[in-house]
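Engineer: heads up, no residue letters with this:
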């Protein structure tokens, strides 16, 4: 078990009356004793197996689209761990879990620690109102959820999203990170800040 473990889970994403098959990246950050889970998606048992006997410090949701949070309450119950979500995600969270609220707000600048590794919350709205990335300086890594992917920004064509806002977030909050920062995404392959930075203007032209 390294400082970052990775599980790919499969399920569906539903919003605005449509449902799509998706594979999600679930990230575990910590050491052999304790861990933070980033985005509890689809497969409770697969995530639980990756956690093993470790203490779960927190379940952090980069945003509250159902494919990223559908196992958060169940994982919380099993490991007695609090769920963190940005408060602006409340309407999306309520669609997925109408009978349960998150345990804690995840606000810009918050720092969560597992196994001595600090995860710094960076609020990056656009894909959704409270989308949040998690920067881990000592690992030169940022977990971007669905805000930044290999090849461009996350989707903004559905409810509660804004293209202009996501571009602002990426430009001012993510592309200012060191170029060698690894970008670990909510879906698909990882990339780096330095790889994506030169394409910002292309995305803006393409997006409009």
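Structural biologist: Sure thing, it's come through. What you see is a predicted model, and the numbers here were worked out from it, not measured in a lab.
Engineer: Every contact and neighbour count from this point should use C-alpha atoms.
Structural biologist: Noted.
Engineer: How about residue 3: what's its closest non-neighbour residue?
Structural biologist: Closest residue to residue 3 apart from its sequence neighbours, by CA to CA, 6 or more residues apart in numbering: residue 30 at 5.0 Å.
Engineer: Could you report the neighbour count for that neighbour?
Structural biologist: Neighbourhood size, residue 30 [other CA atoms under 10 Å]: 25.
Engineer: how far away is it from residue 45?
Structural biologist: Distance check for residue 30 against residue 45: by CA to CA, to the nearest Å, it reads 19 Å.
Engineer: re the thing from before, was I right to think the residue nearest to residue 3 contacts residue 119?
Structural biologist: No: using CA atoms under 8 Å, residue 30 is not in contact with residue 119; the gap is 9.9 Å.
Engineer: number of nearby residues for residue 76?
Structural biologist: 18.
Engineer: And for residue 46?
Structural biologist: Residue 46 - counted by other CA under 10 Å - has 14 other residues nearby.
Engineer: same check, this time on the one 5 residues further on
Structural biologist: Close neighbours of residue 51, defined as other CA under 10 Å, add up to 22.
Engineer: hold the first one in mind and look at this next one:
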């Protein structure tokens, strides 16, 4: 059976630089009836386990290590035996949330993850966070962008570990080069497409945020 994409929204908080905000997060499950991966284990491990429905979890993949994207990762990994995968450049952020726990494996640019016979290519897309990655599944016509690219613009870069020119470079060079029909599945909010976002690049640069 071909891999499919399932969507779960979980609710909690995001904390950084002394502030805390209420957030809704997109959790993405990619797999078939037998096995799956979870992209961004946010807030509620029990809800994610319920959505998995007993399927073998092969990996907990972190697009970046802001606490709202990784706060349920250890509990989900412990419940399933799945490894937590994170880009090494986001270890400083990870340690803010899980100081006594290390990820089980690293994500690297160009790495290929395979689930249910479907490949996902890791694209290092820093800017929102140093180790932010996107996951491109060409066979599914989709890219999982975490908080790098949203419907309507780039992710926030006003807090520690982030950098606006870097996120613009990542989006322009790594994401907007994908086919325009590629569905963009984001860390928060609605999906979009590469074709819908590409014409706005110059406007984002002018806004500078």
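Structural biologist: Yes, it's here. Predicted model, so just to flag it, every value in this text is computed and none were measured.
Engineer: Could I get the TM-score for this pair?
Structural biologist: Here the superposed chains carry a TM-score of 0.98, computed using TM-score structural alignment, normalised by the length of structure 1; 208 aligned residues with a CA RMSD of 1.0 Å.
Engineer: on that earlier part again, now do the shared contacts for residue 30 and residue 119 of structure 1.
Structural biologist: Common contact partners of residue 30 of structure 1 and residue 119 (CA atoms under 8 Å, 6 or more residues apart in numbering): none.
Engineer: Contacts made by stretch 90-106 of structure 2 with the rest, please.
Structural biologist: 64-67, 70-71, 83-88, 129-132.
Engineer: err, stretch 163-183 of structure 1, not the other one
Structural biologist: Contacts for stretch 163-183 of structure 1 (CA under 8 Å, 6+ apart): 122-127, 140-144, 147-149, 153-157, 190-197, 200, 204, 207.
Engineer: same check, this time on stretch 120-139 of structure 1
Structural biologist: Under CA under 8 Å, 6+ apart, the answer for stretch 120-139 of structure 1 is 61-63, 86-89, 106-112, 117-119, 141-147, 154-156, 160-167, 169-170, 173.
Engineer: again, 7 Å this time
Structural biologist: 62-63, 86-89, 107-112, 118-119, 141-147, 154-156, 160-163, 165-166, 169, 173 (CA atoms under 7 Å, 6 or more residues apart in numbering).
Engineer: Pull out the buried residues from the residues you listed.
Structural biologist: Neighbour-count burial (16 or more other CA atoms under 10 Å) is assigned, among the contacts of stretch 120-139 of structure 1, to 62-63, 86-89, 107-108, 111-112, 118-119, 141-147, 154-156, 160-163, 165-166, 169.
Engineer: Among those residues, name the ones in helices.
Structural biologist: In helices, defined here by DSSP state H, the members of those are 163, 165-166, 169.
Engineer: now the residues you listed as a markdown table including distance to residue 6 of structure 1?
Structural biologist: Output for these, formatted as a markdown table (distance: CA to CA, whole Å):
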| residue | distance to residue 6 of structure 1 |
| --- | --- |
| 163 | 29 |
| 165 | 29 |
| 166 | 25 |
| 169 | 25 |
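Engineer: could you measure the residue nearest to residue 145 of structure 1 when sequence neighbours are not counted against residue 55 of structure 1, distance?
Structural biologist: Once flanking residues are discounted, residue 145 of structure 1 sits nearest to residue 186: 4.2 Å by CA to CA, 6+ apart. Going from residue 186 of structure 1 to residue 55 of structure 1 by CA to CA gives 23 Å.
Engineer: Please apply the same query to residue 111 of structure 1.
Structural biologist: 18 Å.
Engineer: do residue 187 of structure 1 as well
Structural biologist: Separation of residue 187 of structure 1 from residue 55 of structure 1 (CA to CA) stands at 25 Å.
Engineer: next one: residue 12 of structure 1
Structural biologist: Counting by CA to CA, the gap from residue 12 of structure 1 to residue 55 of structure 1 is 28 Å.
Engineer: Please identify which of these two sits among more neighbours.
Structural biologist: Neighbours of residue 12 of structure 1 and residue 55, each counted by other CA under 10 Å, are more numerous for residue 55; the result is 19 against 16.
Engineer: Just to check, that one is in contact with residue 36?
Structural biologist: No: using CA atoms under 7 Å, residue 55 of structure 1 is not in contact with residue 36; the gap is 8.7 Å.
Engineer: Can you give the contact residues for stretch 61-70 of structure 2?
Structural biologist: Contacts for stretch 61-70 of structure 2 (CA under 7 Å, 6+ apart): 13-15, 38-43, 84-86, 90, 93-94, 97, 129, 131-134, 146.
Engineer: Could you check which residue of structure 1 pairs with residue 179 of structure 2?
Structural biologist: Under the alignment (TM-score structural alignment), residue 179 of structure 2 pairs with residue 178 in structure 1.
Engineer: ok now do the closest residue to residue 149 of structure 1 other than its chain neighbours, which residues does it touch?
Structural biologist: Closest residue in space to residue 149 of structure 1, ignoring its immediate chain neighbours: residue 185 at 5.9 Å, by CA to CA, 6+ apart. Neighbouring residues of residue 185 of structure 1 by CA under 7 Å, 6+ apart: 25, 143-146, 148-149.
Engineer: and with 10 Å instead?
Structural biologist: Taking CA atoms under 10 Å, 6 or more residues apart in numbering as the contact definition, residue 185 of structure 1 lies against 24-27, 133, 142-150, 154, 191.
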